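Visitor: 3D, please:
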Amino acid sequence: MMWIVLVPLLGAIVLGGLYLFSLHVRPVSRKIFFAIGVATPWMSFVMSLWVLKTFLEQQAPVVYEAYTWLHVGDFHIRMGFMGDTLSLFMALFITFIGGLIHVYAGGYMAKDAGFGKFFAFFNLFLASMLVLVLASSPVVMFIGWEGVGICSYALIGYYHQKRANVEAGNKAFLANRVGDFGFIVGLCTLFVMIGSAGFDYASLEENIHLVESGTLHFIGAMLFIGAMGKSAQLPLHVWLPDAMAGPTPVSALIHAATMVTAGVYMVARLGFLYDLIPSVGLWIAYIGAGSSLFAALVATRQSDIKKILAYSTMSQLGYMFVAVGIGSYGAGLFHVFTHAFFKALLFLGAGAVIVALGHQQNIFKMGGLRTRLPLVYGLMLVGTLALCGIFPLAGFFSKDAILIAAFDQGHYGLWALGVAVAGVTAFYMFRLFFLVFEGSPATEEPLHVVPVSMRWPMVVLAFGAVGAGWIGVPEALGGENWIGRWFGGEVHLSHAVEYALMAGNAVAVLGGIGLAYWKFKQGFSNAPSVRGNAFYLDTLVTWGIVRPLQWVSAWIAKVADNRGIDGTIMRVCWGAVRLGQRAQILQNGNVRAYAFAILAGVGAVSLYMLGVL
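Guide: Predicted coordinates:
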């Protein structure tokens, strides 16, 4: 099982070495970079299938311990990997969708000078996410957790020639460090409480009841702060829109197969902990619901096609946290799965539009692409309908599963917020769709060719956006809900109530689509360009946190450090220098002065011994 992780990791190392070789020795063909970069995720996918087969045959987790990483007294931390229902479920769609995005990236980045470097980081990104989901302990998971963080920093700021892109990478890195501080505090507290009994997931689940309730609440809250950073939930979401500075394949990989789903996975993996602290779980659910509504409202005011999709991801992640927060892990993971397909499709479709228009990203400068890019039009329509939750596409089943679970458990406020967000989602997504594809073109310039390697991965993802939801069809619709069987999430509502809830959600979605049709069907001609402000949260963070920290740092540097610490040290140093300058008369290099001093000294000693002095 270790090879699932090692193959893309070795791919990253080989690609990095070949890139350096091509820079300093002799150019390497891009076909070689592409072949290695694309092969590794598919190899990991095949090996994940093989481990799944082994898991099903032995009906027990497949565990592999590579070596002992840390050995202190009776305590061991092993570099181990575990294949169970949850980890293999994640690994399979991460490698499958990651593989498609790698193929797409070959066409998107074809003319980039750093082609080999890009694929090295891309492989490392995938390897880090696989470490995160296949780890057998939270310590090993944290290695992958930080790995996806450093890869996102490198890839978001990939076009480092522009200062704004570098700042976007820095913003993502720093915002996640805030969250990771909370994660480390929670992890260390958990270790202190029961680490001596073992620190893999099995040992933690067996001994978690030994932790006092108040401490357990603290641990759960701290761990979720890390998830707020990785999965872009309020208030640590500020990095996500700026992350669109990276190449579009990077955006797709971050939002569909890696990084942002890490927080949801972490809560589900530690479900045995969160089940004991339902009040923290409810706090998680309401943060998710608030983040979902906030992001959806902000998306209605954006003009950058990728930022609209970025806020959409934040909103859909909010749905996932609602589910895992109330303990419905099956519904949350189901939405992680379906979302990966249609969100990857939407980002890759957006990338195709951007390439065709010569890297234009403003939706108010597009329009009329329905007849000029008919394939992309059809695929984007499928992705948009799936995201909105239109029956029978994938998003319908997973989103309704979350809303029904919230209603079933009596969380009517969460249910109402979810339905409202569904309506807003339909509005902003069809606003994007109509402005991009309907009306008259904003420009009559010839379109750039979209390579075949960018087109067929979108076709495959479209099939997923249509059919991925069928593994979780509820019993009310005649299905067997395999997701519910794997991860739990039994619903106790009558079929009639489920039908009513589905109908209510459908009305909200159709209302959002109707409003978008009424306002934007004619394209941009009747829609003035707007500038989204994201409720000025960036401004609030800048003036409420960043600027005060800068002022405090400046005071520490100029006053406390220069005048206090450095000033004290320098005063002591200059005092020593001045003392030395005064004392140097005793060693002036004059032999006659030395002889006189010796005679004077001997004389003084002699007089003292004779009793004269």
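
Visitor: Every contact and neighbour count from this point should use C-alpha atoms.
Guide: Fine.

Visitor: Helices of the stretch 1-150 of the chain, residue ranges please.
Guide: Applying DSSP state H, counting those that start in this stretch to the stretch 1-150 of the chain gives helices spanning 2-24, 30-58, 85-108, 115-134, 138-156.

Visitor: and among these, the most buried is which?
Guide: Among the helices of the stretch 1-150 of the chain, judged by mean count of other CA atoms under 10 Å, the one packed with the most neighbours on average is helix 115-134 (a mean of 27).

Visitor: Check the offset of it from the chain's centre.
Guide: In terms of CA atoms, centre = their mean, to the nearest Å, the centre of helix 115-134 is found 13 Å from the chain centre.

Visitor: By residue count, what's the longest strand in this structure?
Guide: The strand that spans the most residues within the chain, counting by DSSP state E, is strand 62-72.

Visitor: residue contacts, residue 76?
Guide: 68-70, 198 (CA atoms under 8 Å, 6 or more residues apart in numbering).

Visitor: what's the answer for residue 607, then?
Guide: residue 613.

Visitor: Three-state assignment for it, please.
Guide: Following DSSP: H, G, I helix; E, B strand; the rest coil, residue 607 is assigned to helix.

Visitor: Give me the distance between it and residue 600.
Guide: For residue 607, the distance to residue 600 equals 11 Å [CA to CA, to the nearest Å].

Visitor: before we move on, what about residue 111?
Guide: For residue 111, the distance to residue 600 equals 88 Å [CA to CA].

Visitor: so how many other residues sit close to residue 202?
Guide: Look at residue 202: counted by other CA atoms under 10 Å, it has 11 neighbours.

Visitor: Distance check, residue 188 against residue 139.
Guide: Residue 188 is 10 Å from residue 139, by CA to CA.

Visitor: Quick one: residues contacting the residue lying closest to residue 307 once chain neighbours are set aside.
Guide: Spatial nearest neighbour of residue 307, excluding adjacent residues (CA to CA, 6 or more residues apart in numbering): residue 241 at 5.4 Å. Neighbouring residues of residue 241 by CA under 8 Å, 6+ apart: 307, 310-311.

Visitor: So which of those are in strands?
Guide: Among the contacts of residue 241, no member lies in strands (by DSSP E).

Visitor: Looking at these, which is nearest residue 370?
Guide: Set against residue 370, the nearest of the contacts of residue 241 by CA to CA is residue 307 (21.4 Å).

Visitor: My understanding was that the closest one contacts residue 245; is that so?
Guide: No. Taking CA atoms under 8 Å as the definition, residue 307 is not a contact partner of residue 245, at 9.6 Å.

Visitor: neighbour-wise, which of the two wins?
Guide: More crowded of residue 307 and residue 245, by other CA under 10 Å: residue 245, with 25 against 22.

Visitor: where do the strands sit along the chain?
Guide: Taking DSSP E as the criterion, the chain contains strands spanning 62-72, 75-83.

Visitor: For the shortest one, buried residues please.
Guide: Along strand 75-83, the positions that meet the burial threshold by neighbour count (16 or more other CA atoms under 10 Å) are 76-83.

Visitor: Here is a second sequence; please produce its structure as well for comparison:
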Amino acid sequence: MNILILTMFFPLLSFCLLSVSQGKWIETISASIGLVGIGMSTLITFYFVCGFCHHTCSYDSFILTQELGSWFKIDNKLSVDIVLRLDGLSLVMLSVITGIGFIIHIYAIWYMSGYEGYARFFAYTNLFIFNMILLVLSDNLLLVYFGWEGVGLCSYLLIGFYYTDYNSVMKAFKSFIMTRFGDIFLICALFMIYNQYCTLSISALLKLDSQNLLKNDMSMWISIALLVGCIAKSAQFPLQSWLISAMVGPTPVSALIHAATMVTSGVYLINRMHSFFLVTPFILYIISMIGIVTAVIFASSALFQSNIKKILAYSTISQIGYMFLALGEKNWDGAMYHLMTHACFKALLFLAAGSLVRACNNEQNIFKMGSLYKSMPFIYICFLIGGASLSGFPIITSGFYSKELILMSMFDHNNYWFLCFSFIGVFLTAVYMFRMIFIIFHGNVFIQPKMSYKICQYLPLVILLLLSTCIGSKLQLCLLNSMSGNNYHEFSYNKVYVIITSEILVLCGIWLAYLLWFSSGSKIRHMIIARRPIELMNRYLILLNYYGWGLDWFYKIIFIKPYLFVAKKLFSYNDIVESGINIFILFLNWLSRCLICISNGKLNWYIASIGISSVMILLICFMSL
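Guide: Just a heads-up that it's a prediction; the model follows:
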């Protein structure tokens, strides 16, 4: 029996049960229901992973399908069947969604305890997991879009989880609007695909050869529409600012949705629909350009942030930029490999940050923390391993293997400009990550943390800590053991200096962060910014980076202010229209009262009315002669 449908059934069942409870059950029952729903999906996914690892076929030929019936039919022209498809690509995403989701749910049992809406939180997260699984397993693009929209809705609900806070509600609204912009382009892409190929089945579309795609003049527009939808969902330049605003949600939400799963759905969709991009090489080049610009400029933005969650948010944007860069280089497996490693070490960093913020009385400003390595040694180790993996520290971290695969792919394709800018991003990543670590754990003491020792808090951190090392990289590589054309372990001598250059830049970045932000770094920083021209340059550069390169200001000028201006004018015009409508309503009321007076039931009044009407009709007739 094919049990693929059960991966979605259990999270949906948990959502329904928690919704029915209306928060009246105790926290233990609510947490158990939420955890069991994700846990069962994780076990089923593990079953499929084991089957894949023992499969005799190659990575590309591993396909399982389950037909659940027909959704709807329209005049035998449009037929949407509910079919689930599990192949190598969707198995990778399913492993990340359920595996990381289960770990984060364990952590959330401790983190969300005592907060209002405890059951509501687990209901939202289970609904999110359901929609995310629907997105990656559906064999029909319309069902993919259904899951895509469901993921956006759950993101809105979870970002605005603290709905009594006006700032959280507005940030949730901003995120919802910006992602809807991309969703409009995605649905347009679906319309064009069906118009040209008369099907929305992914299996049927994947069977189309390049000649059939090239014959179609709409391939370019389909690729552009798909790309815009993926850029908005994956928070890439220039539609990335919603992800920074999303950090107002609970920390488990940031770890689950805005680091490991939802923001990577754009990477998955480009990979899934890669046949359309292969016939439009110019769009692939644009994907690479967007990826490298995002990776570099938002790594520099992270360097000037003081909020710990914003630093991690900018790092997420930057790392997904590397995934887009790999996709533009046709390095599909390299992008998915980095997606997997990134999900582990970024979830580790977010959960460790949540423990840190909770211990420091919800303080998120890194400059108001300091010298915490003695009081929080395990959290310090988590930050060191997570930060080293994010930076690509050699040999011992999983991020090293996935990031080097992307860099070597650019070297193989002779894209030296992209490679040089990638080196800049590698250097900046090491600087901003260890800047944060040194300030938090080796700076001046400002706060005394209140420690907590709960199994639900530390067990997820231990698991993610192991997955962020080289041990995790080997486990994740099992799912990509047939990467076509990417013989990663077969290094050639002409690639050695690429790896050496990258790792030298990582070590230089850590060393620079040590000089500037370790305990004695304040003197060196003062010496650097003492000169007036450098001080002025630093001032404007810092402001530009701190505010995300001014994109929010740009959107405010171009979109928000004109919209508000038009709305105010329409509001004034609405007053005039409303007055006219009110006058017309008064006239109708007066007319109805006159008719009521005429229809009073008195015979003499009716005779008089008939007589008057007859005289008036005769007068009109005589006047017309």
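
Visitor: Now which residue in structure 2 aligns to residue 301 of structure 1?
Guide: Residue correspondence to structure 2 (TM-score structural alignment): residue 301 of structure 1 is matched to residue 304.

Visitor: if we can go back for a sec, in a markdown table: the helices of the stretch 1-150 of structure 1, plus distance to residue 362 of structure 1.
Guide: What follows is those, written out as a markdown table (distance: least, CA to CA, whole Å):
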| stretch | distance to residue 362 of structure 1 |
| --- | --- |
| helix 2-24 | 34 |
| helix 30-58 | 30 |
| helix 85-108 | 19 |
| helix 115-134 | 25 |
| helix 138-156 | 19 |
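
Visitor: of these, which approaches residue 484 of structure 1 most closely?
Guide: Minimum separation from residue 484 of structure 1 across the helices of the stretch 1-150 of structure 1 (CA to CA) falls at helix 85-108, 12.1 Å.

Visitor: Can you state the residues of structure 2 onto which the closest one aligns?
Guide: Going by TM-score structural alignment: helix 85-108 of structure 1 matches residues 88-111.

Visitor: and stretch 497-514 of structure 1, how far from structure 2 on average?
Guide: Once fitted to structure 2, stretch 497-514 of structure 1 is off its aligned match by 1.3 Å on average (mean CA distance after the TM-score superposition for structure 1).

Visitor: Now do that stretch: which range of structure 2 does it align onto?
Guide: Using TM-score structural alignment, stretch 497-514 of structure 1 pairs with 494-511 in structure 2.

Visitor: okay if I get the strands of structure 1 as a markdown table plus distance to residue 131 of structure 1?
Guide: Shown next, in a markdown table, are the strands of structure 1 (distance: least, CA to CA, whole Å):
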| stretch | distance to residue 131 of structure 1 |
| --- | --- |
| strand 62-72 | 13 |
| strand 75-83 | 8 |
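
Visitor: Indicate which one of those strands is closest to residue 122 of structure 1.
Guide: Taking CA to CA, strand 75-83 is the member of these nearest to residue 122 of structure 1, at 21.6 Å.

Visitor: Residue 100 of structure 1: which of the contacts of residue 241 of structure 1 is nearest?
Guide: For those, the residue nearest residue 100 of structure 1 by CA to CA is residue 310; the value is 19.6 Å.

Visitor: How about the contacts made by the closest one?
Guide: By CA under 8 Å, 6+ apart, residue 310 of structure 1 lies in contact with 240-241, 244, 255.

Visitor: what do you get for residue 440 of structure 2?
Guide: So residue 440 of structure 2 contacts 366-367, 369-372 (CA under 8 Å, 6+ apart).

Visitor: Farthest pair within these?
Guide: Spanning the widest gap among those are 367 and 372, at 12.1 Å by CA to CA.

Visitor: Please convert the buried members of the contacts of residue 440 of structure 2 into ChimeraX selection syntax.
Guide: Burial among the contacts of residue 440 of structure 2 is assessed by 16+ other CA under 10 Å; the matching ChimeraX selection reads:
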select :366,367,369,370,371,372
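
Visitor: What is the nearest of the contacts of residue 440 of structure 2 to residue 582 of structure 2?
Guide: Among those, and counting by CA to CA, the member closest to residue 582 of structure 2 is residue 366, at 58.9 Å.

Visitor: In structure 1, what sits opposite that closest one in the alignment?
Guide: Looks like residue 366 of structure 2 aligns to residue 363 there (TM-score structural alignment).

Visitor: Quick check: closest non-adjacent residue to residue 251 of structure 1.
Guide: Excluding the flanking residues, the one nearest residue 251 of structure 1 by CA to CA, 6+ apart is residue 244, at 6.2 Å.

Visitor: Near that neighbour, how many other residues are there?
Guide: The tally of other residues near residue 244 of structure 1 (other CA under 10 Å) stands at 23.

Visitor: What of residue 207 of structure 1?
Guide: Residue 207 of structure 1 is flanked by 16 other residues according to other CA under 10 Å.

Visitor: my guess is residue 31 of structure 2 meets residue 119, correct?
Guide: Yes. Judged on CA under 8 Å, residue 31 of structure 2 makes contact with residue 119 at a distance of 7.2 Å.

Visitor: Check the spacing between residue 336 of structure 2 and residue 168 of structure 2 real quick.
Guide: Taken as CA to CA, the span from residue 336 of structure 2 to residue 168 of structure 2 is 32 Å.

Visitor: Neighbour count: the two, which is higher?
Guide: residue 336 (24 against 21).

Visitor: Trace that one over to structure 1, please.
Guide: Under the alignment (TM-score structural alignment), residue 336 of structure 2 maps onto residue 333.

Visitor: How about residue 349 of structure 2?
Guide: Under the alignment (TM-score structural alignment), residue 349 of structure 2 pairs with residue 346 of structure 1.

Visitor: Aligned to residue 258 of structure 1, what sits in structure 2?
Guide: With TM-score structural alignment as the criterion, residue 258 of structure 1 matches residue 261.

Visitor: which non-adjacent residue is nearest its match?
Guide: Nearest residue to residue 261 of structure 2, sequence neighbours excluded (CA to CA, 6+ apart): residue 97, at 6.1 Å.

Visitor: measure the one you found to residue 510 of structure 2 for me?
Guide: From residue 97 of structure 2 across to residue 510 of structure 2, the span is 32 Å (CA to CA).

Visitor: how distant is stretch 109-123 of structure 1 from the center of its chain?
Guide: 20 Å.

Visitor: just stretch 176-188 of structure 1 next, same as before
Guide: A distance of 15 Å separates the centroid of the chain from that of stretch 176-188 of structure 1, by CA atoms, centre = their mean.
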